[in-house]
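Peer 1: Sequence and predicted model, in that order:
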Amino acid sequence: GDALVKLCSGMIEAGKAYITTNKHFVTGVRDLSQQCKKDEMISILFDQAQRSVRQQLHNFVKDDVRKFKETKKQFDKVREDMEISLVKNAQAPRHKPHEVEEATGTLTITRKCFRHLALDYVLQINVLQAKKKFEILDAMLSFMHAQYTFFQQGYSLLHELDPYMKKLATELDQLVIDSAVEKREMEHKHAMIQQRSFCLQDFSYDDSKVEFNVDAPNGVVMEGYLFKRASNAFKTWNRRWFSIQNSQLVYQKKLKDVLTVVVEDLRLCTVKPCEDIERRFCFEVVSPTKSCMLQADSEKLRQAWIQAVQASIASAYRESPDSYYIERLDRTASPSTSSIDSATDSRERSVKGESILQRVQSIPGNDQCCDCGQPDPRWASINLGILLCIECSGIHRSLGVHCSKVRSLTLDSWEPELLKLMCELGNSTMNQIYEAQCEELGLKKPTSGSSRQDKEAWIKVKYVEKKFLKKLPNGETLPENERKPRRWCVKKCQRNNSTTKAPTARRKYRHEAGNASPAMLSSGGNPLLPMQSMESSGEAEIEQEASDLEDLRELHPGLLMYKAAQARNLPLMAEALANGAEINWVNDEDENKTPLIQAVMGGSLIACEFLLQNGADVNQRDSRGRAPLHHATYLGHTGQVCLFLKRGANQHAVDGDGQDPLSIAVQAANADIVTLLRLARMNEEMREAEGPFGQPGDATYLDIFREFSYMASNNPEKLKRRSLHFSHSCT
């Protein structure tokens, strides 16, 4: 009975598995044809058929057989007791009548109990044998009826499908006929092609007919295979299926693979042929975040792809509004390498987004694009200090970062010092420099409605060829606001919002200051510290002695940049740069100092930012072996130290006196600068320990640098108070 129940249970479990698999199969058929509708009935009938057998046999085994087993146990126990009584009765000694009597009595009682239980046991056996015959037979008969019902209903269900099966057979016959016709047509075309005597090479891809369509109905401007150079260390080349669609450059490995986006928005990129690598037919697509090297199969294909990308850029500018563009690129816009995102700081949140836009647009001339006059410009060239519309920003980006660095006023992160730099210059100031002779030459400036080609031609002539600059008698340019005076005044250009005037600083930085003790150069004895506070407030004037005034016409552009950097005259620095001043010009008459070092001595954080944005070398040293970081540390200019460290200054360099910046700051007891230098060194060691694939920086390091950047640009008096407080506490 147990074996039969187990076999039946196994059959039922297998049946359940069959039902489940059958359901999945029928579901798949239904999804394909939507024809099967009654599969649930089959599983129900099958389940009922199995249960009719299992349940009846289960009751028989668990109830009847269990009672029989219990009776058998009692019978076996009494039998053992009787055998023990027989042994004791046989062993009773005859000379002990009381033991003989006790043993005989026990045997009599045990024998009576055994006979009664034996009678019950025999009865249970007979009942079970009789019940077994009809219970099992009844269960099997019930199972046969269930099976009969199951297959009968299955036949009925399949019989209903007979018309549909006949219909499918008819359609199948038609498909066979259509396939045969199509096969004959293809064979006929194949024979015609062979009759034209085409050679093997004639079957190769004809790239002379490659075309692109920016107005394609399916949105795909151009597609085809290109080799793509991987960004890994091995620079392997892989063949991928590329396409230009929805103002994006995408590719996929196989036809059904998910698209991989190379360029999120083509308006943010530029494309150019690449001839300086070994492989032929290469071109490069450069976006703000990455560069992608691609290879076509022929020169014609390469030109076609380049033209397709350029046409897509122009088309995207015409069709997509700025709001849509900003919404799409919100997650892809990235700041320059010097940016430290400060979105987590609630104070800096107030100067992001629209507030940054409003603040920079309030500068004279910044309410419209610097190059075409379109209102509400939202893009900036951070090294030129101008605002641009989205189309002109794309053209500026194509000039290269050595000429113009483009950033969004609404999408990118803005450091406080860079924001102040933008507010120091502006479209009006820069156009006085770069468009000084525009009207005299009779050239018409493009408008917002002009074509992209006209704008591009104007921008290249203006910023690359610099044809509108006012030429000096010696071949250099005379600044617009300095053409009449013969003497050069380093008086700082003031903004209209200036309200406070600090005391005039007449002390010049002495060359021997570098030899003074670090304690003298701490905040208590530093003669240039007032200049730092004046610069940071943005409201002061700095005037030099009369002996410092030189004839502007005699100044070399490099020397003009050099002196303007110390005087914190940003417009004059931009003027000198436009006239060809070397950004890292060395003054061999003043210990080989550079304009960046002069900006440090002048105490100007913003002048340093302007020079760095235009390519100044943050590690270039003078004849004393001192880089800008050394000078800023000697002078106690915390904001400049923070800026130089963010821009990659080498703090391990030792000057001519054997001092590195950290030892200088420790001796000067400048707690803030010591903190910055040690944090930067710790962060550098952490990155080296993590290897080339480590994280870009420790969160604590970035947070503290954000704090100092914000303080140096917006609350410099706090840095001054901190230094003074630390100095007094030390004394």
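Peer 2: Received the coordinates, thanks.

Peer 1: When you work out contacts or count neighbours from here on, use the C-alpha atoms and nothing else.
Peer 2: Fine.

Peer 1: Just give me the longest helix of the protein.
Peer 2: helix 97-160 (DSSP state H).

Peer 1: Past that one, which element shows up next along the chain?
Peer 2: helix 162-195 (DSSP states H and E).

Peer 1: Excluding sequence neighbours, find me the nearest residue to Val258.
Peer 2: Nearest non-adjacent residue to Val258, counting by C-alpha to C-alpha, 6 or more residues apart in numbering: Gln252, 6.4 Å away.

Peer 1: picking up where we left off before, tilt between the longest helix of the chain and helix 162-195?
Peer 2: 60 degrees (axes from the mean of the first three to the mean of the last three C-alpha atoms, to 10 degrees).

Peer 1: and helix 97-160, how far from the chain's centre?
Peer 2: 76 Å (C-alpha atoms, centre = their mean, to the nearest Å).

Peer 1: Check stretch 8-26 too.
Peer 2: 49 Å.

Peer 1: Give me the contact list for that stretch.
Peer 2: Under the contact criterion C-alpha atoms under 8 Å, 6 or more residues apart in numbering, stretch 8-26 has outside partners Cys36, Asp39, Glu40, Ser43, Phe46, Asp47, Gln50, Arg51, Val53, Arg54.

Peer 1: again, only using 7 Å
Peer 2: With contact meaning C-alpha atoms under 7 Å, 6 or more residues apart in numbering, stretch 8-26 is reached by Ser43, Gln50, Arg54.

Peer 1: Identify the residue spatially nearest to the first one, adjacent ones excluded.
Peer 2: What sits nearest to Ser43 in space, not counting adjacent residues and going by C-alpha to C-alpha, 6+ apart, is Ile19, at 5.8 Å.

Peer 1: ditto for the second one
Peer 2: When the adjacent residues along the chain are set aside, Gln50 lies closest to Ile12, with 6.1 Å between them (C-alpha to C-alpha, 6+ apart).

Peer 1: Could you tell me how many residues sit around the one you found?
Peer 2: Burial measure for Ile12: 19 neighbouring residues, criterion other C-alpha atoms under 10 Å.

Peer 1: let's bring in a second model and compare:
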Amino acid sequence: MQRKLEKEGWLNGLPLAEVGVPVLPSFAPASAASLSLAASPTVFLVTVTCVVGSCNELGALAEETGWFSARAALEEVEGDVTELELKLDKLVKLCIAMIDTGKAFCTANKQFMNGIRDLAQYSCKDTLVETSLMKFSDTLQEMINYHNILFDQIQRSIKTQLQTFVKEDIRKFKDAKKQFEKVSEEKENALVKNAQVQRNKQHEVEEATNILTATRKCFRHIALDYVLQINVLQSKRRAEILKSMLSFMYAHLAFFHQGYDLFSELEPYMKDLGAQLDQLAVDAAKEKRDMEQKHSTIQQKAALQDYSSDDTKLEYNVDAANGIVMEGYLFKRASNAFKTWNRKKPDHIRRWFSIQNNQLVYQKKFKDNPTVVVEDLRLCTVKHCEDIERRFCFEVVSPTKSCMLQADSEKLRQAWIKAVQTSIATAYREKGDESEKQEKKSSPSTGSLESGSETKEKLLKGESALQRVQCIPGNAACCDCGLADPRWASINLGITLCIECSGIHRSLGVHFSKVRSLTLDSWEPELLKLMCELGNDVINRIYEAKLEKVGVKKPQSGSQRQEKEAYIRAKYVERKFVEKQAASVPLPEPGTKVLPPRQEEKRHSGPEKSLLAGEQGAASQRAVAVSSDEARRESLFCPDELDSLFSYFDTSSKLRSIRSSDSGIQPSTDDNREHLASTISANSLYEPEGDKQESPVFCDSKQPNPGLQLYQAAFEKNLPHMAEALAHGAEVNWVNVEENKATPLIQAVRGGSLVTCEFLLQNGANVNIRDMKGRGPLHHATVLGHTGQVCLFLKRGANQHATDEEGKDPLSIAVEAANADIVTLLRLARMNEEMRESEGLYGQPGQYSTNNHTEMQYKKCIQEFISLQLDS
């Protein structure tokens, strides 16, 4: 029994604590209480030791009183443990948040390090920057690794240890508390039951007493376990908290110690870099002062300069090392059908232009591939544009297209024009040595018809264009300076030029001179024929007629360019050396009526009677005689081709009546065609003599008329007289109001000369001007059956849909005349036009490939008819 009591904490009927035997050491804080409970079979004593500065031992109390005091101490301890649990849970959560934030910081820091490395790779050309950034990024990367180690240690020291303390030790306390409260409740129930038993019921009294005794015994054991758990918790919490915090601090110590060692190794490099930066700052300040001084000097010079011609010379450099003669921003007019400048989006039309490698190119952005405006500057010219609303505009004209450009000022425009002209002249000089080799190869000009190559070979019969043109009297030397072996020509003037003079002619503009190479360009037969009809001697007799009178010395081949340019401008633009017209055209006596050429011829060669009376007689025979050489040949088109072409357009009865031989159409050699063509010519072009008398032409010999001279010379096929009339100021589109408002081009058609028409067209004649009857050159050529002229006008863009006062277009006239060749040509032209429009619908508007097979065949056919006309 004694051993049992000792085991249960009793000695000689007293609690062990009361006889000096400690139950458990107490490590309670100032606000906590350490207690021990003991119970005897008859008395329940409570001893509570409170640590409040010093230990005060409470004496044994009666059961109820002791229990009451012990219960208050237990509640205080329980509240303290609950608050401790809350504090520890909060600390653990804060630790978790800190670790997560730290890891996010490491991730962001790592991305920042990657950015530093990217910057270092970008600065690979700067060794100092690259090396420094790589060293710094490596050091900071090590710091990120140290941070990760620190966060791992914090997780183990704070999170893991404190969570273990809360989940294990405090949970045991809570479990013990639950058991203690349960047994306390059972003891209270036993006491109540024991008090309720009646004394006369001995059996119930014994039972209640036994239950109470057993319950008290169980209560003593549970109470001792509960007190033990409280003491264990109170002592362990101090160790766990301090141990966790100590580990936390050591982790930081290791982190900062590693960082210190790392940066100690980097510190010498950082000091050296700082010294270099100081020197760089000094150098930058010095450079800034130098740049400010230069800037001030440039501003002073700019204030003194007036951007004169000397400034213009600085704008371009022909001998530039990079090959760029001149470059800068220019406004470019759009090349669409509307020819707009796109004012709503000016940045979309302003381009960076440059003259390089004998080409004019532009770019929208620096990295974009250059867009070529002019493939070869030798084949273009540049001129001022004063007839548009915008200022400072100039136009670069090539054989295939023109480009309208706008500079920012007048002096910049002059600089660009001068740069283009100088580049053209330079290109001629550079290519002069290669012209002999290129003569045999002779690359086709982009503005020439591709069909001309075969026809040209037939026409030249093995001879080159250079040889044919130079064999004309005076053409073996330059027309303006006399340099031998000229290889360039002005096709509208009919003269040969040297390289330098050709460049000056280009600068005059195409309305004064159209320059073409005799070796680099392909020559159409009509152009070559035109050159052979004129020549340097003929033109110089006109444009240098009074050269000796005015006392001007003609420049020689060795003269300065400025001298040549001044002379050429005076000769062709100002026409200072042209003799004033006195009576270059044979004029009738005052009061004498001037008849149209055909009527004049009729008056001197036959009886004076109207064409109306004899339109089926003499007029018909004369028209047949004029065109007999051209008409008496076989058509170029076989009947099957004619059937196919006619069926493409129309299947009407009239067409079927003039289709192939089995349908009624006759070859060009039939007398019916000649008679019908001559009849239509007589009826359509000439009025009766009585009608002509109502509108006579009177001329005064004292007032020469260059337009009339050009008008008459065009019919007479006299190209020198035509050139003289133009030199005297004749308007190429002059209208004879006394003869149905006919033009020189219409007269050239009546005269039957294709070369005369070509000369007028090269000098700016309008192919679509019509007379009073609404008939243009194409109508008249169709009426007269001049197939070559029809082809020439179609080639020059004549409007074949225009109708005369009778509502007839050229095709209707050709159908009535049963002229198979002209009908076929007109229909080919319409088919080609329709295909152009069709392709424009599905491609870009207005775009039609010049390499299209149908287009090439059409051009070839046109050129063959022109060549046949020239051969006849």
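Peer 2: Structure received. Just so we're clear, the structure is a prediction, and the values are computed from it rather than from any experiment.

Peer 1: picking that back up, and the longest helix of structure 1, what does it pack against?
Peer 2: helix 39-59, helix 66-91 (3 or more C-alpha pairs under 7 Å, 6 or more residues apart in numbering; DSSP states H and E).

Peer 1: right, and these - which one's nearest Asn587 of structure 1?
Peer 2: helix 39-59 (93.2 Å; C-alpha to C-alpha).

Peer 1: and the closest one, which residues are buried?
Peer 2: 42-43, 45-47, 49-54, 56-58 (16 or more other C-alpha atoms under 10 Å).

Peer 1: Structure 2: which residue goes with Gly385 of structure 1?
Peer 2: Aligned by TM-score structural alignment, Gly385 of structure 1 pairs with Gly494 of structure 2.

Peer 1: measure its match to Gly432 of structure 2 for me?
Peer 2: Noted for Gly494 of structure 2: a distance of 22 Å to Gly432 of structure 2, by C-alpha to C-alpha, to the nearest Å.

Peer 1: And the two? Which one has more around it.
Peer 2: Applying other C-alpha under 10 Å to Gly494 of structure 2 and Gly432 shows that Gly494 carries more neighbours, namely 26 against 13.

Peer 1: Grab the nearest non-local neighbour of the more buried one.
Peer 2: The spatially closest residue to Gly494 of structure 2, leaving aside those adjacent along the chain, is Met531, at 4.9 Å (C-alpha to C-alpha, 6+ apart).

Peer 1: What's the local residue count around the one you found?
Peer 2: Around Met531 of structure 2 there are 27 other residues, counting by other C-alpha under 10 Å.

Peer 1: one step back: from the contacts of stretch 8-26 of structure 1, which single one is nearest Lys445 of structure 1?
Peer 2: Nearest member of the contacts of stretch 8-26 of structure 1 to Lys445 of structure 1, counting by C-alpha to C-alpha, is Ser43, at 82.0 Å.

Peer 1: now that closest one: how far from Tyr18 of structure 1?
Peer 2: From Ser43 of structure 1 to Tyr18 of structure 1 the distance is 9 Å (C-alpha to C-alpha).

Peer 1: ok, now Asp206 of structure 1?
Peer 2: 57 Å.

Peer 1: Show me which of those two is the more surrounded one.
Peer 2: Taking neighbours as other C-alpha under 10 Å, Asp206 of structure 1 and Tyr18 compare with Tyr18 leading, 14 against 9.

Peer 1: what do we get in structure 2 for the more buried one?
Peer 2: Using TM-score structural alignment, Tyr18 of structure 1 sits opposite a gap in structure 2.

Peer 1: Could you look up the SS state of Tyr18 of structure 1?
Peer 2: helix (DSSP: H, G, I helix; E, B strand; the rest coil).

Peer 1: Quick one: closest of the helices and strands packed on helix 97-160 of structure 1 to Ala649 of structure 1.
Peer 2: Nearest of those (C-alpha to C-alpha): helix 39-59, 75.5 Å.

Peer 1: if we can go back for a sec, which ones are touching the match of Gly385 of structure 1?
Peer 2: Leu530, Met531, Leu534, Gly535.

Peer 1: For the residues you listed, pick the one with the most neighbours.
Peer 2: Going by other C-alpha under 10 Å, Met531 tops the contacts of Gly494 of structure 2 with 27 neighbours.

Peer 1: Map that one across to structure 1 for me.
Peer 2: Match for Met531 of structure 2 (TM-score structural alignment): Met422.

Peer 1: And for Glu240 of structure 2?
Peer 2: That one, Glu240 of structure 2, aligns with nothing by TM-score structural alignment.
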